[in-house]
Every structure is written in C-alpha cells, then in structure tokens.
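> predicted model and sequence follow; I will ask about them next.
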Amino acid sequence: MDDGNAPEVPPDVTARIDAALRTAPHPAAHALVRPQLSHAQWVGLLVGACALSLAAVGGAHLLADDSPPAFPAGPTASQITVSAPAFPLSAEEVRAVLTARPDLGPLTDPRRRAACLAGLGYIPDVDVLGGRRLDVSARPAVLLVLPGHTPGAVDAVVVDAECDADTAAPLARTSLHR
C-alpha cells in the first residue's frame, strides 16, 4: 500500500535493521533468566517461610484445642448477684406505723398517690394502711404500708417522695404479718 508520499528506505538501512534484529536476544529467552538472590534475600526468605509455618501450626493447635481457658472470660450473668437494699425500718417500726396517723408527705395528694400506686403495680385506689416520711440514702422518701397479697400480711414499700406514674420504683420493699 504505497500511497506515493512515503520516502524509499535505502536497502543498506533495511539490511542493518534486519541484521540487528537477528542478533538481538529473544525477549522470551530473556524472561526465563532470573537474577541470583543475595545472601540477605535468602535469609529473609527462610525466616519468612519459618514464620508462616509456625503460624499455621499454632493456629491449627488453637482451633483443635477443646480445653477450658486458663483464665475466666469475666463475670457472667450467673455470677452477678444484686442484693436488695436493706429495709430501712424494722418490722416493729413498720407495725407501729399502722397505729399512728399516716404522714404521706407529697403523696397526701390523692392524684399523685394514685399515680404512684399504679406505677408500682397496685390498683390506684388501694387503701393505704399507714405511711411515714423518712430519708433513704439522704433522699426524702415515703413509707407506704399497703394490704398484702395474703390475709394478715402487709406490704411495706418505700418510694421517692416525688413518686408518680413515670418514676414509680420502690427504693425498698418488704412483706410482713401484722
């Protein structure tokens, strides 16, 4: 495909290019020749191979080991215990509240008391048999003495003085016989 514009290559230039290509090393033969590794490279290769072997053996040993751990993993739910706070009054003091005039503090308000009782799981209009203000952990609280679940029993529940339906949680609770 000679378009007539390209100059003619002289035959001696073509002959020299042809001779140079025949005497040049073949690219595929050059690719097969590898350089020699230095002493430091051989040592690095050996250390790496040993480390890899050790990691494989150690990992296989750990995966196959069924023995219990030497140290516990930490506390579990079965090991955690929570002791209920001691009730702040003796049984005699609670019984004495039953014979005294109730002092319910802020829970004298029937709506607030009903909300607190409902939040504690009692019916809102349950008869409060007795009550007394007291401090629990330097916080104002109210002791409510309520009918128990069995005949002759009473529930003594200490709540925060600001108890309402949203914050009703007993600070202490006990049941006893009259």
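That came in fine, so what should we check first? Quick caveat, the model's predicted, so the values are computed rather than measured. Residues are numbered from 1 along each chain as shown.
> contacts and neighbour counts: CA atoms only from here.
Noted.
> immediately after the helix ranked longest in the chain, which helix or strand?
Criterion DSSP state H: the longest helix present in the chain is helix 39-64. Where DSSP states H and E defines the elements, the next helix or strand beyond helix 39-64 is helix 91-99.
> just the buried positions in that next one, please.
Neighbour counts using 16 or more other CA atoms under 10 Å place Val94, Arg95, Val97, Leu98 of helix 91-99 among the buried residues.
> show me what that helix is packed up against.
strand 130-136, strand 139-147 (3 or more CA pairs under 8 Å, 6 or more residues apart in numbering; DSSP states H and E).
> please identify the most buried of these.
strand 139-147 (a mean of 21; mean count of other CA atoms under 10 Å).
> and the very next helix or strand once past it with strand 139-147, angle?
Note on strand 139-147: by DSSP H and E, the next helix or strand toward the C-terminus is strand 153-160. For strand 153-160 against strand 139-147, the angle by axes from the mean of the first three to the mean of the last three CA atoms, to 10 degrees is 160 degrees.
> please compare the first structure with the one that follows:
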Amino acid sequence: MTKKLTEMTKEELWQRFPIVLTCHQAHWAKWYREEEASLLAAFSGMPVVRISHIGSTAVKTIWAKPIVDILVETTPDCDWADLDKRLTCGGYLCMSRSEGRISYNKGYTVNGFAQRVFHLHVRIAGDNDELYFRDYLIENPGVARQYERLKLHLWKRYEHDRDGYTDAKTDFVRRYTKKAKERYTGRYGPVEK
C-alpha cells in the first residue's frame, strides 16, 4: 500500500521528488497567469494585496526547477483559516507554517510530479524579498548567470536534499537581495489596501 504524501518523511519525499533543473520554458509564464487567475477567483473578497511570479521560473534567462513559485501578500488582518480552506479546496497542500507565513504546494502526487507544479508562499504584505531578488536577476544578466552556474553546480550533489540545496544558495541569495533592496528602495514596500 502506498503512503499518502502527508505520511511520508522528509527523506521519502525528497526521494520521490528530486531536484530537477531544466532550461527556461516559455509555458511557465502561461502557467503562472492561469494559476494567478484561479487564485484571484478563490480569494474573492479576501484582503489579498498582491500576487507575484517569483523564483527562477520568472527569470527567462536561467535554468530552473520546473516548479512555478508564487508569492501571495495579504494584509495583517487576513483570515488565514479562511485562506487555508480556500487553498485546500483548490488542490493545495499546506507544507509549513510560521508566524506570518504559510507555504503550500500543488502538483505533488503519490506517483511523482504532476505536469504542473506550484509552490505558493503566503505572507503579510512587505515580506517579499523574493521580488527584489527576482528583479535583480532579470536586470543583471551576469549575476543571473552566476546564480544559474551555482545551481547547476549544486544540483546533483543535493538532488535528494532540498534543505541542503537551499542552504547552499543562501549566501548568494542574501547578498544580491541586499543589493537589490538598496538599489530598488521601496519598490515593493508594504502596500496599503
């Protein structure tokens, strides 16, 4: 009998869902737009401030995991239980929760990845470093290539260790996010609704 995803250990999940990198695919932007429309409909009447395509699939010049990352920013008074219910009904699975942050995924099945896979990051408006990093990579192709080389170098070493892969990229991401926030001061500051 096959275990449910919620019953698997982190290590079992990493074996079932290894890190895979591929050259940029034009359909990722289309997948994002379609999922954004679905989310906007699901969040009707909720205090959602901004929905954004983040992560490497949003950067047309570099290789990426074929997983579309989406950032959803809400106001502090958002009813997170209602939001959770709406996302769960839409096929999302909650992966982690902390103060002011919830992460979901969609497209993970007991048989492996579905054709379309999404990671959804729900945050309070203004908790959006990923937007700055994304913009910096798009506007600085040399830095984007450095990031791509780093990811390709780490790929096979951490193929079945997502935490290790993420940790190994952290210094690079922090360094260029800091530069981006200095350059783009206030570009994505808290938004009043």
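Yep, that arrived. This is a predicted model, so every value here is computed, not measured.
> got a TM-score for the two of them?
These two chains, once laid on top of each other, score a TM-score of 0.23 by TM-score structural alignment, normalised by the length of structure 1; 74 aligned residues with a CA RMSD of 5.6 Å.
> which one of the helices and strands packed on helix 91-99 of structure 1 lies closest to Val13 of structure 1?
Shortest distance between Val13 of structure 1 and the helices and strands packed on helix 91-99 of structure 1, using CA to CA, is found for strand 139-147: 108.0 Å.
> what's the closest one packed up against?
When contacts are defined as 3+ CA pairs under 8 Å, 6+ apart, strand 139-147 of structure 1 packs onto helix 91-99, strand 130-136, strand 153-160.
> for Pro94 of structure 2, which non-adjacent residue is spatially closest?
No, residue 94 of structure 2 isn't Pro; it's Cys. Tyr104 (4.4 Å; CA to CA, 6 or more residues apart in numbering).
> what does Thr174 of structure 1 give?
Of all residues not flanking Thr174 of structure 1 in the chain, Ala156 sits nearest, at 5.3 Å (CA to CA, 6+ apart).
> what's the burial count for the one you found?
26 (other CA atoms under 10 Å).
> got the contact list for it?
The contact partners of Ala156 of structure 1, by CA atoms under 8 Å, 6 or more residues apart in numbering, come to Val94, Leu143, Leu144, Val145, Leu146, Arg173, Thr174, Ser175, Leu176.
> now compare those residues and name the two farthest from each other.
Pairwise over these, using CA to CA, the maximum falls at Leu143 and Leu176, 14.0 Å.
> show me where structure 2 has strands.
Using DSSP state E, the strands of structure 2 run over 48-54, 68-74, 93-98, 101-109, 112-124.
> run a quick neighbour tally on Arg123 of structure 2.
21.
> mind giving me CSV with the strands of structure 2 and columns for distance to Asp135 of structure 2?
Below are the strands of structure 2 laid out as CSV (distance: least, CA to CA, whole Å):
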stretch, distance to Asp135 of structure 2
strand 48-54, 9
strand 68-74, 14
strand 93-98, 26
strand 101-109, 22
strand 112-124, 18
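> pick the most buried one from those strands.
strand 68-74 (a mean of 23).
> and the angle from that strand to strand 112-124?
Here strand 68-74 of structure 2 points in a direction 30 degrees away from that of strand 112-124 (the same axes, to 10 degrees).
> just checking, what packs against strand 68-74 of structure 2?
Partner elements for strand 68-74 of structure 2 (3+ CA pairs under 8 Å, 6+ apart): helix 27-42, strand 48-54, strand 112-124.
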